[in-house]
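Student: just a sequence and a predicted model for now, questions to come.
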Amino acid sequence: MSKTQANILIIDDDEDVLLSAKLLLKKQYTNIITRTNPKEINQLLSTEAIDIVVLDMNYRIGFNDGKEGMYWLKHVLDINPKMIVILMTAYGEVELAVEAIKKGAFDFILKPWSNEKFLATIHAGLELSKSNHKISILKSANEALVKNIDQKFGAIIGKSDAMQQVMEIIEKVSPTDACILILGENGTGKQHIAREIYKQSNQKNGPFIHVDLGSLSENLFESELFGHKKGAFTDAREDKPGRFEMAEDGTLFLDEIGNLPYNLQSKLLTVLQDRKVSRLGEGIERPFNARLLFATNAPLNQWVIEGKFRQDLLFRINTVEIEIPPLRKRPEDIADFVAYYLNSYKRKYHKSHLKINDHAIKVLQSHHWPGNVREIQHTIERGVIMSDGQEIRASDFNLTALPITAANSNPEYNDFNLQNIEKLLVQKAVEKHEGNISKAAKELGLTRAALYRRLEKFNL
């Protein structure tokens, strides 16, 4: 018979009692820890993922009032209010044990005990411990999911050969547990691909946890990904699981992996190798079971050569690579995107009568789309909003004001509107570096965050 995974701590000053309890429990549970001195509780709770603490009521010879048991009960619950504590007591101390339950103990076991009653109490305590842990994880996971509740992810659009090849790879890799690295320029839909893999995976009934590493500061990295213990830092007011734990039996998507600072890459590598996480301020290693997906628009292979990205981490995260082609390399998909977003925004803005005139269609098809799918989405939304009549004109898109082809072919470009010039420079920089935001931002003399703000500002 296989044993139940559990860490049970028993503390009693009588070695014979400890031996009897251990012999009984080790037949059914994986790890039974016994100690004679309750002063070791602090060290054990900080280094072991204890599920249940079984406490004797008295430890000093000649003292039978149970005050020590009450003291250590309070001490354990101060450390972890959700810890399952079971007291061991003699017949004469039943009234005291009942008082202890009122103060937070789960149950008590009478000495000498009935083996059946002992096992039943441990089993019930373990079930509650597991339930408490799941509730904590689900609460944190729900908070993370609520942040993305307004985002809609439908079917992947694109009938081009390039996108059909991407879909074939997705179909092959989704049912596996392989780590997948999704590559593509800014706005190509990397999160969309990640969610499609999740929907086709064996983990589709578990949570999908998305983490944008580009938005995490170094100070928040460990806390957000690995969790933290109450008091680990100033604002840590309660124990909190990290994203790895939240994604249990589901999928964890680490977006913008190229933004991870070099000094933190080794910490992530260790977690991926060991499949265990330690919460900040806590020495306990907690195993996790989650499918891992990664994405970036950064040239990681080049960064490995330049010493900006660890080669061993790259090997770990890209068992399979999926590269999403930019929109300019699959122009045959533009019409499908236009139709999809036009229908969507006509419904949203109650303009069911709208159509796009022929000239506007030609402008859309000739545009270079440096912002890829995200840009075409914002462009169509703007067109629907700005249109006054029965049809959307090219001027409603605000693309004709800055045709990159015209700017390139005419060295005497005479538009002195600062916003137009700024938009042109942003477009040209993003195009030059093929959607690599880090390189484009560097050439423009901006931070990544500043460039992202301008991309949003200009609907790119």
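Tutor: Done, it's in.

Student: okay, CA-based contacts and neighbour counts for the rest of this
Tutor: OK.

Student: can you show me the strands along the stretch 301-450 of the chain?
Tutor: Along the stretch 301-450 of the chain, the stretches classed as strands by DSSP state E, counting those that start in this stretch are 320-323, 355-356, 391-392.

Student: check those strands for me and report the most buried one.
Tutor: Most buried of the strands of the stretch 301-450 of the chain, by mean neighbour count (mean count of other Cα atoms under 10 Å): strand 391-392, with a mean of 20.

Student: I'd like to know which elements that one is packed against.
Tutor: strand 355-356 (3 or more Cα pairs under 8 Å, 6 or more residues apart in numbering; DSSP states H and E).

Student: neighbouring contacts of the strand it packs on?
Tutor: Contact with strand 355-356 is made by Q390, E391, I392, R393, as judged by Cα atoms under 8 Å, 6 or more residues apart in numbering.

Student: export these as JSON lines, with columns for distance to T34.
Tutor: Shown next, in JSON lines, are the contacts of strand 355-356 (distance: Cα to Cα, whole Å):
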{"residue": "Q390", "distance to T34": "80"}
{"residue": "E391", "distance to T34": "78"}
{"residue": "I392", "distance to T34": "76"}
{"residue": "R393", "distance to T34": "78"}
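
Student: second structure for comparison follows:
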Amino acid sequence: MKSNILIVDDNQSVLTALQMLIQTTFEEVFTLSNPNQIPSFLQQNSVDIVLLDMNFKAGINTGNEGLYWLKQILDIDKAISVVMITAYGDIELAVRAVKEGAFDFILKPWNNDKLLTTLNAALKLRKSKSETARLKKTTGILKRELNANMPVLIGESNAMKRVMAMVKKVAATDANILITGENGTGKELIAREIHNQSHRNNEIMVSVDMGALSETLFESELFGHTKGAFTDAGEERIGKLETAEKGTLFLDEIGNLPLSLQAKMLGALQTRTITKLGDNKAIPIDIRLISATNKDLKAMVTEGLFREDLLYRINTITIQIPPLRERENDTLLLAGFFLDIYAEKYNKPGLSITRGAKNKLLKYKWPGNVRELQHCMEKAVILTEERVLDKSSFSLDSTDHYKKPALPFDTIEEMEKQMIMASIKKENGNMSLVAKKLGITRQTLYNKLKKYGL
């Protein structure tokens, strides 16, 4: 073990004996006979272990001097391992020194093997503390980088000002937030803004796209699993809830959470503990939950597809994100923002938009909201060979969209009712087969029969 040790003792014979004993074990062995030199020495030199005498004044054997200098050393570097050494075997003093931060306590005259074993253990602790501090520092840098490189929120409309006022209010709390809105409105950006304004902003926000997970992966992805929990579980995995410890967990499209897992999610939120797949040990968690959806969760509760108690748990506060068509001139602000980004990305500096093109952008309804506008601007920048984007640069008329076939029903409810009636007729009234064919539970089917008076 090649490391540095500092021996502090007012007895020169002791210093010499210790130096001779451990000089082949440590790369550098420093000695001091005056403890007053400790602070300046530690500030100028790298030291892993301090072997510190408890008493420096003749006739005074209380150990108070050693305890005082122990505190001074740890104030300078908490990772240093301090081993106390004294000729006076006072077990109460030993316990006190360890309680106040010493690694261990050695009595004079010492046993060489025991002393070296103690120093070896002290060095391992020092290395462990140093590595932990390094990893913590690296993790902090990575977290700051992740948080710094997120897209910014653009909007000056009254609708967005109301949203941002709500964000400011709820960010200061740990309340569970449900963000609702159409596809492409920027629900994850709002979640990020809440995280950035919260007291958890030095930790990460872990995002999970519930719509992108297969049902078989949900439990493993959210709660983690132990090695051998299932056929392909070759190693232990930490779930998203545990990864988000001290930070924020963002569940996008929470409406896609299978009913079979909703009870487990509810339990985790209520008890603030999780249990990995294949394990029975409860792991405490400290997270802030933000969920988002474009579905009508209340309607899903009525249909038996979403637990009512879970809905109450996840939406202490609900934030509704307005669609782009209701955000006044935010469309032009966002268009200019995306224009600058893609002009730089595709090396087309100095691009601008004509008034006619701006009017066209304002009149369009943007069914895909901000995400559609972003893709539209990128496409326009890529294809243009001019310095100015005019109306022809933006293909927003109906011919550019898939034509929707005429529907035989005026409402979704009417279509659903007809599908149920047709299925009942086809299956000769066998409700189990009807529910199976429609992909719903029997209870949901009965709820719908009651709803439509069938």
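Tutor: Noted; the coordinates are in hand. Bear in mind that the values here come from a model prediction, so they are computed numbers and not experimental data.

Student: picking that back up, the strands of the stretch 301-450 of structure 1: which one's closest to L24 of structure 1?
Tutor: strand 320-323 (47.9 Å; Cα to Cα).

Student: elements contacting that closest one?
Tutor: helix 161-173, strand 180-183.

Student: with structure 2 overlaid, how far apart is the longest one on average?
Tutor: Just to be clear, that refers to helix 161-173 of structure 1. Compared with structure 2 after fitting, helix 161-173 of structure 1 deviates on average by 0.5 Å (mean Cα distance after the TM-score superposition for structure 1).

Student: burial of I8 of structure 1, as a residue count?
Tutor: 23 (other Cα atoms under 10 Å).

Student: is it fair to say it lies in a strand?
Tutor: Yes. Assigned with DSSP: H, G, I helix; E, B strand; the rest coil, I8 of structure 1 falls within a strand.

Student: quick one: it and Y452 of structure 1, what's the gap?
Tutor: Going from I8 of structure 1 to Y452 of structure 1 by Cα to Cα, to the nearest Å gives 51 Å.

Student: now do L126 of structure 1
Tutor: L126 of structure 1 is 49 Å from Y452 of structure 1, by Cα to Cα.

Student: looking at these two, which is more packed in?
Tutor: Each of L126 of structure 1 and Y452 has its neighbours counted (other Cα under 10 Å); L126 has more, 20 against 15.

Student: give me the element the more buried one is part of.
Tutor: When elements are assigned from DSSP states H and E, L126 of structure 1 belongs to helix 115-146.

Student: buried stuff in that helix?
Tutor: For helix 115-146 of structure 1, the neighbour count (16 or more other Cα atoms under 10 Å) marks 118-119, 121-123, 125-126, 128-129, 133, 136-138, 140-141, 144 as buried.

Student: and for stretch 145-152 of structure 2?
Tutor: In stretch 145-152 of structure 2, counting by 16+ other Cα under 10 Å, buried: N147.

Student: quote the end-to-end distance of that stretch.
Tutor: Counting by Cα to Cα, you get 14 Å between the two ends of stretch 145-152 of structure 2.

Student: distance from that stretch to the middle of the chain?
Tutor: 13 Å (Cα atoms, centre = their mean, to the nearest Å).

Student: ok, now stretch 327-347 of structure 1?
Tutor: 30 Å.

Student: where in structure 2 does that stretch fall?
Tutor: The aligned range for stretch 327-347 of structure 1 in structure 2 is 324-344, by TM-score structural alignment.

Student: what do you get for stretch 271-280 of structure 1?
Tutor: Residues 268-277 of structure 2 are where stretch 271-280 of structure 1 aligns, with TM-score structural alignment as the criterion.

Student: stretch 197-212 of structure 1 too?
Tutor: With TM-score structural alignment as the criterion, stretch 197-212 of structure 1 aligns to 194-209.

Student: hmm, P331 and Q365 of structure 1 touching each other?
Tutor: Yes. Shown here, Q365 of structure 1 and P331 form a contact pair, counting by Cα atoms under 8 Å, at 7.1 Å.
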